[in-house]
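Asker: the amino acid sequence is not available; the structure is as follows:
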C-alpha cells in the first residue's frame, strides 16, 4: 500500500485554479478564507475546477470563451475580471476577447456588454496588453 495520497477533485481543482489564475490569486484567496466562506471555497475548487475544468471534453481556451460569454450575460463583473485573466493564460488573444464581448452585445444587450468591455479593458490594461 502506498503512502501517497490519491488525487481528489479538490486538490486537482486547486492545482487547476493555480494554473489558471496564478499563485498570487491562491494566496489572496487563502487570506480571505474564514469559517463562513470556507465551504464555498472548497465547493468551487472541488466542483468547478476539480470536476468540470478537469474534464477532457473542452480545452481550457474553449472553457474560457464560454465563461466570458456567460459572465457577460449574467452581468458578473468581478468574476468576469478573473476569467479574462484566465482566458489570457489559456491562450485567448485580445482580439478574441473583444470578439466574444461584441458577440455577447448582440445576444445579452449593450448594457451588459458595455460593462464587460469596461472590465476586460481594465484587466487587459493592467496585464500590459493595452496602452
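Answerer: Cool, the structure landed. Only a predicted model underlies this, so the values are computations on that prediction, with no experimental measurement involved. Numbers count the residues shown, from 1 in each chain.

Asker: rest of the way, CA atoms for contacts and neighbours
Answerer: Will do.

Asker: tell me how far the residue positioned nearest the centre of the chain lies from residue 5.
Answerer: Centroid-nearest residue in the chain: residue 83, 3.1 Å away (criterion: Cα atoms, centre = their mean). Going from residue 83 to residue 5 by Cα to Cα, to the nearest Å gives 30 Å.

Asker: now swap in residue 59 and tell me
Answerer: Taking Cα to Cα, one finds residue 59 at 27 Å from residue 5.

Asker: now the helix or strand harbouring residue 19: buried residues?
Answerer: Assigned by DSSP states H and E, residue 19 falls within helix 9-21. Neighbour counts over helix 9-21 (16 or more other Cα atoms under 10 Å) mark 9-18, 20-21 as buried.

Asker: so which of these comes closest to residue 69?
Answerer: Closest approach to residue 69 among the buried residues of helix 9-21 (Cα to Cα): residue 20, at 17.5 Å.

Asker: nearest spatial neighbour of that closest one, skipping sequence neighbours?
Answerer: residue 86 (5.0 Å; Cα to Cα, 6 or more residues apart in numbering).

Asker: that neighbour against residue 17, yeah?
Answerer: No. Look at residue 86 against residue 17 with Cα atoms under 8 Å: they stay out of range, at 9.1 Å.

Asker: related to what we said a few turns ago, contact partners for the residue nearest to residue 20?
Answerer: Going by Cα atoms under 8 Å, 6 or more residues apart in numbering, residue 86 touches 20-21, 64.

Asker: against that first model, consider the following:
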C-alpha cells in the first residue's frame, strides 16, 4: 500500500476513534512536539496499519486496549481509549466487566483506577450513570 493510502486510512481510523466525546490532546501532539517525522511514522503505523486491520473490529481492539491500559495503570492513555471505545460502539456494561476481569491479574487497585477513569469519561460525555440492564443481557 502506498504512503498516501496509509495516510488516508490513518485519518479515517483516527476520526472514528477520536473524533467525538471528551476533549483531550492525543499523545500524537506530544510526539510531534519532539519529532514531527517520527510522530507521523508512529501515527501511520498505529492508526493506519495496526488499528485498521480487520482481524479484530475497532470495538474489539478498543476493549483489548482498555484492558491492557487499565492493567498497567496508564490512566491518561486509558481515558483516551475509553472515550474511543465508546465512540466506536463498545457497550459500557462490557467495558465495566472488562475492568472487573482485571482483578485476578492486575489487582483491585488497578480495577479501582480504571473504573474511576471510566466514570470520569462517562460524566464528561453526559453518559453517567450507566443505565441498569439485567446481567443476562451482557
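Answerer: Nice, thanks for sending it over. Keep in mind it's a predicted model, so treat the numbers as computed, not measured.

Asker: now distance to residue 45 of the first structure too, for the contacts of residue 86 of the first structure, in CSV please.
Answerer: What follows is the contacts of residue 86 of the first structure, written out as CSV (distance: Cα to Cα, whole Å):
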residue, distance to residue 45 of the first structure
20, 12
21, 12
64, 16
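
Asker: which of those residues map to contacts in the second structure?
Answerer: Shared with the second structure under both residues aligned by TM-score structural alignment, their matches' Cα atoms under 8 Å, the contacts from the contacts of residue 86 of the first structure are 20-21, 64.

Asker: if we can go back for a sec, list the buried ones in the helix or strand that comes right after the helix holding residue 19 of the first structure?
Answerer: Proceeding N to C from helix 9-21 of the first structure, the next assigned helix or strand is helix 23-32, under DSSP H and E. If you call a residue buried by 16+ other Cα under 10 Å, then helix 23-32 of the first structure has these buried ones: residue 26.

Asker: next SSE downstream of helix 23-32 of the first structure?
Answerer: With DSSP H and E, the next secondary element past helix 23-32 of the first structure is helix 38-43.

Asker: list the buried residues in that next one.
Answerer: Those would be residue 42, for helix 38-43 of the first structure by 16+ other Cα under 10 Å.

Asker: mean deviation of that helix from the second structure?
Answerer: Superposing on the second structure and averaging over aligned pairs (mean Cα distance after the TM-score superposition for the first structure), helix 38-43 of the first structure comes out at 2.9 Å.

Asker: run through who's touching that helix.
Answerer: So helix 38-43 of the first structure is contacted by 10, 33 (Cα under 8 Å, 6+ apart).

Asker: now whichever helix or strand comes after it and helix 9-21, what's the angle there?
Answerer: Next in sequence after helix 38-43 of the first structure, counting helices and strands by DSSP H and E, comes helix 60-73. Relative orientation of helix 60-73 of the first structure and helix 9-21, computed by axes from the mean of the first three to the mean of the last three Cα atoms, to 10 degrees: 80 degrees.

Asker: once aligned to the second structure, how far is helix 60-73 of the first structure on average?
Answerer: Mean deviation for helix 60-73 of the first structure: 0.6 Å (mean Cα distance after the TM-score superposition for the first structure).

Asker: so that helix corresponds to what in the second structure?
Answerer: Alignment note (TM-score structural alignment): helix 60-73 of the first structure is matched to residues 58-71 of the second structure.

Asker: now that stretch: buried residues?
Answerer: 58-59, 61-71.

Asker: quick one: distance of that stretch to the chain centre.
Answerer: Its chain's average C-alpha position is 6 Å from that of stretch 58-71 of the second structure, according to Cα atoms, centre = their mean, to the nearest Å.
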